[in-house]
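In: Got a predicted structure plus its sequence, pasted below:
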Amino acid sequence: MARSDMSDLEWEFIKAVLPNKTRGKKRVDDRRVINGIFYVLRTGIPWADLPEQYGPPTTVYNRFNRWSYAGHWDRIMDAIADAHNVDTVMVDGTSVRAHHSATTLKKRDPRRCLGRSRGGLGTKIHALTNQDGLPIRYELTPGQAHDAPPCKALLDSLQPGQHVLADKAYDADWIRDLIWEQGAIDVIPPKANRKLPAEFDAELYRERNKIERFFGRLKASFRRIATRYEKTSRNFLSMIKLASVRLWIEFYESAA
């Protein structure tokens, strides 16, 4: 059994939210195939180098790609990362450099989501997490993009009374307005050039290190995310969400 293979509890979580309607012949064993996907996610190896114990690499990849296109990985994460009644949320972004195998699509292809920044050609992952530093939702942008614009999607369903933690890069009037209009409370330090510095809860702001630690753990534990190998942003986001599912389940296991 490889380190990346699911525990029985993890499998019970995931099995409960897998699509159960099939056409034609019966699917190849779901647990074996998903363990193969997790092996690629953790190690970063090419699909073709997948160990024999997970079955034919084309079967594992095709299942990953097909379910990514159908949105099944999105629904699995949504089912596990239930974000109701969260007191505090945090928003931030991190850059990921792209492997040359991920850069073969044409530059104008909308599926690409790649851009050149100081670290080279890459993608930026923007995340909203809860107070424990566990992910709720994501947005992807080309590597050179600013952190602020994805807030329109990340912060569009806040709850009244929630605290929203973010660093100075998010100190923009429209972001503060977006938070206030939903009845939430911004905890964002003002930029040095702000004419009327905004007050914020400095003690609560210290908790923001949890989202930075989350990004560190995401990259350290899953090589397929530390470096982007997926050609399409859709499949790269699916890998991120699968990693998130594992982090959420680990949290549930430790809490139990």
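Out: Received, thanks.

In: switch to C-alpha atoms for all contacts and neighbour counts from now on
Out: Fine.

In: Next up, the contacts around D87.
Out: D87 makes contacts with 130-131, 161-163, as judged by C-alpha atoms under 8 Å, 6 or more residues apart in numbering.

In: So which of those is the closest to R137?
Out: Checking the contacts of D87 against R137 by C-alpha to C-alpha gives N130 as the nearest, at 9.9 Å.

In: How many residues are close by the closest one?
Out: Look at N130: counted by other C-alpha atoms under 10 Å, it has 23 neighbours.

In: just to revisit the earlier point, out of the contacts of D87, who's nearest A98?
Out: Closest to A98 out of the contacts of D87 is N130 (27.5 Å), distances taken as C-alpha to C-alpha.

In: Might you report the residue contacts of the closest residue to that closest one other than its chain neighbours?
Out: Counting by C-alpha to C-alpha, 6 or more residues apart in numbering, the nearest residue to N130 once its immediate chain neighbours are dropped is V89, at 4.5 Å. Applying C-alpha under 8 Å, 6+ apart to V89 gives the contacts 128-131, 162-165.

In: just the buried members of the contacts of D87?
Out: Buried members of the contacts of D87, counted by 16 or more other C-alpha atoms under 10 Å: 130-131, 162-163.

In: and the residues you listed as a markdown table, adding secondary structure and distance to V17?
Out: Formatted as a markdown table, those follow (DSSP: H, G, I helix; E, B strand; the rest coil; distance: C-alpha to C-alpha, whole Å):
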| residue | secondary structure | distance to V17 |
| --- | --- | --- |
| N130 | strand | 22 |
| Q131 | coil | 25 |
| Q162 | coil | 29 |
| H163 | strand | 30 |
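
In: Second structure follows, compare the two:
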Amino acid sequence: MPRTMLTDEYWSKLIRLMLKTGRVYDKPEHRNTFEGILYRMRVGCPWRDVPEAFGDWSAIYRRFNLWSKKGILMQLFAELRQLADLEWEFIDGSIIKAHQHATGARSEDKEAVGKSRGGNTTKIHMAVDSCGLPIDFIVTGGEVHDSKAAIELLKQLPDAEHVIADRGYDSEKIREQIREKKGVPNIPRKRNSKIGNGDIDWCLYKHRHLVENVFARLKHYRSVATRYDKLARNYASTLALACCLIWLPMWVG
């Protein structure tokens, strides 16, 4: 039997979360299916190469694709992040290499695959809370600048007392959007700025490593570190599931 990722405690928590979506999954075969999805997420193999110990690969893929289409995995993430500490919010982006298998989707949409210096890439725009736990994200093509995606990301984020980001987000439009949400922007200006950075809380800014730590943890999963999914919603669901695994130890239900 291949190494599994779900302890009895974690599976019990996932069952309770799934029940909140109106579905019952407390069956051994469903646990195997979930383990198969996690196995593929961890090792980054094609769905056809998921070991038979987890069940038929096509059934595992169909269930994952259905959950992705219905937004089930995003719902699980949304339930977990309600515990977020919103005194601080840290935002940042990270480039992800898109494997050749991630291209060629039968869709008129670009499916969040873009061209950058690294070739076909996707970018994750992530927000974390005061404790360094993921609270939301969006997925775009790799060529999309952080400051451009920040406008959309900030719209869907809950209000926070302080929003911290690096110089890549140096934009008065972003600062104004944060202030409209009753928050205080802590974003350094570029070195050639005539305004300067006298208003920046550098002590707080040093905690920006919390969002970098989340990227480091997410990229332990090879299906996150390299994108293999053709559909943007499937990659986003994989990312949401990885975020759920970060949250699970803190959730008591």
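Out: Yep, it's here. In this text the structure is predicted, and so the values were computed from the model without any measurement.

In: Look up how far W57 of structure 2 lies from the residue nearest to K219 of structure 2 when sequence neighbours are not counted.
Out: Using C-alpha to C-alpha, 6+ apart and skipping residues adjacent in sequence, the residue nearest K219 of structure 2 is A225, 4.5 Å away. Distance of A225 of structure 2 to W57 of structure 2, given as C-alpha to C-alpha, to the nearest Å: 22 Å.

In: Buried ones in stretch 176-196 of structure 2, by neighbour count?
Out: 177-179, 183-190.

In: Equivalent analysis for stretch 73-91 of structure 2, please.
Out: Across stretch 73-91 of structure 2, burial judged by 16+ other C-alpha under 10 Å covers 73-77, 79-81, 84-86, 88-91.

In: Tell me which of the contacts of D87 of structure 1 you also see in structure 2.
Out: Checked against structure 2 using both residues aligned by TM-score structural alignment, their matches' C-alpha atoms under 8 Å, the contacts of D87 of structure 1 keep these contacts: 130-131, 162-163.

In: Of those, which is the nearest to D49 of structure 1?
Out: Minimum distance to D49 of structure 1 across the kept ones among the contacts of D87 of structure 1 is 36.1 Å, recorded for N130 (C-alpha to C-alpha).

In: if I pick the closest one, what's in contact with it?
Out: 83, 86-90, 136.

In: rewinding a little: show only the entries of the buried residues of stretch 176-196 of structure 2 found in helices.
Out: When DSSP state H defines the helices, the subset of the buried residues of stretch 176-196 of structure 2 inside them is 177-179.

In: ok now do the most centrally placed residue in structure 2, which residues does it touch?
Out: The centroid of structure 2 falls nearest to L239 when counting by C-alpha atoms, centre = their mean (4.4 Å). Shown in contact with L239 of structure 2 (C-alpha under 8 Å, 6+ apart): 218, 224.

In: hang on, the earlier thing: which single one of the contacts of D87 of structure 1 is nearest to I249 of structure 1?
Out: So of the contacts of D87 of structure 1, ranked by how close each gets to I249 of structure 1 (C-alpha to C-alpha), first place is N130, at 14.7 Å.

In: Which of the contacts of N130 of structure 1 sits closest to H146 of structure 1?
Out: M90 (16.8 Å).

In: ok, and the closest non-adjacent residue to that closest one?
Out: Distances taken as C-alpha to C-alpha, 6+ apart place L165 nearest to M90 of structure 1, at 4.6 Å, with adjacent residues excluded.

In: my guess is the residue nearest to K219 of structure 2 meets A98, correct?
Out: No: under the criterion of C-alpha atoms under 8 Å, A225 of structure 2 makes no contact with A98, lying 9.2 Å away.

In: Compare the two (neighbour count), which wins?
Out: Legend: neighbour count by other C-alpha under 10 Å for A225 of structure 2 and A98, higher for A98 (27 against 22).

In: and the more buried one, what is it in contact with?
Out: A98 of structure 2 neighbours (C-alpha under 8 Å, 6+ apart): 113, 120-122, 226-228.

In: out of the residues you listed, which are inside strands?
Out: Assigned to strands by DSSP state E, the following of the contacts of A98 of structure 2 qualify: 120-122, 226-227.

In: top of those by neighbour count?
Out: That'd be T122 among the ones in strands among the contacts of A98 of structure 2, by other C-alpha under 10 Å, with 27 neighbours.

In: What's the match for that one in structure 1?
Out: For T122 of structure 2, the aligned position in structure 1 is T123, judged by TM-score structural alignment.

In: which residue packs closest to that match, ignoring adjacent ones?
Out: Going by C-alpha to C-alpha, 6+ apart, T123 of structure 1 has G143 as its nearest residue, at 4.2 Å.

In: Much appreciated, bye for now.
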